[in-house]
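*Asks:* Let me see the structure of the following:
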Amino acid sequence: MQEFLILIHRDLTSDKPLPSPEQMQMALKPYQEWIAGIGAQDKLVALPKRWDLQGRIITQAKSKKQVATGPFTEGKASVGGVVLIKANDYDEAVTIAEKCPIIEYGAIVEVRMAIPMG
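*Replies:* Down below sits the predicted model:
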């Protein structure tokens, strides 16, 4: 089994409105059930966390580091959640990720495989 990162984010350049608080509340139970299902299969590596829209970007220009504060609307996406799972391959990881109920509310779900260091 390999580890995969499921990134849940939103396209900040989209003309779709953000989900309302009521929609987010409606999505909470299906989301929790989705996570519980991954856990029941013993494929959940770490409990998911929700991330705020703020953040910091550190860059370097002319040998000087610069720190910018978010939100970063010049980028297309904002990370809202991260889930770490185990799967046999990309196909299985995608099958798990595509069941994320937050997709129905305009979220984008991205899957990335962990590459061992060294």
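*Asks:* going forward, measure contacts between C-alpha atoms and count neighbours the same way
*Replies:* OK.
*Asks:* Can you list the buried residues in stretch 9-26?
*Replies:* Under the neighbour-count criterion of 16 or more other C-alpha atoms under 10 Å, stretch 9-26 has His9, Arg10, Asp11, Leu12 buried.
*Asks:* one more, for comparison:
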Amino acid sequence: MTEFSLIFRNQQNPDVQFSPEQMQGILNQWRDWIGGIAAQNKLANPGNRLDFEGAVLTSPTVITDGPYAETKEIVSGFIIVNAQNLAEAVEMAKGCPVFSAGGSVEVRSIIPMQK
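*Replies:* Modelled structure (predicted):
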């Protein structure tokens, strides 16, 4: 098995506010999708959400606000899955709830660091 990172991208829109009921529905979709991957014993790391606030360092002395100052697209979170190959990881990503919000999923194989 190879580890793959599923990186969730979305458009930053701080004006969009969800009601508690809407947020619960969204969270349930994510739990169901990730739970399905875990039930197959293919979830290597449950990942985390990333906050909108951040900084980008282009050198030790050049720091800009925000994770992506030049675009509205942001990385909103990630999980790590185990898959036989890229095609299987892509198939897992197809069920991601981020698509219903206009987002995308980047699937990348993880290259282990040499010890």
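*Asks:* Now the buried residues of stretch 9-26 of the first structure in JSON lines, please, with extra columns for secondary structure and distance to Ala46 of the first structure.
*Replies:* Listed next are the buried residues of stretch 9-26 of the first structure as JSON lines, based on DSSP: H, G, I helix; E, B strand; the rest coil; distance: C-alpha to C-alpha, whole Å:
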{"residue": "His9", "secondary structure": "strand", "distance to Ala46 of the first structure": "18"}
{"residue": "Arg10", "secondary structure": "strand", "distance to Ala46 of the first structure": "22"}
{"residue": "Asp11", "secondary structure": "strand", "distance to Ala46 of the first structure": "25"}
{"residue": "Leu12", "secondary structure": "coil", "distance to Ala46 of the first structure": "27"}
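*Asks:* hey, where'd the helices end up in the first structure?
*Replies:* Using DSSP state H, the helices of the first structure run over residues 21-40, 90-97.
*Asks:* what's the last one in contact with?
*Replies:* Outside helix 90-97 of the first structure, the residues within contact range by C-alpha atoms under 8 Å, 6 or more residues apart in numbering are Phe4, Ile6, Ile38, Ile85, Lys86, Ala87, Val109, Glu110, Val111, Met113.
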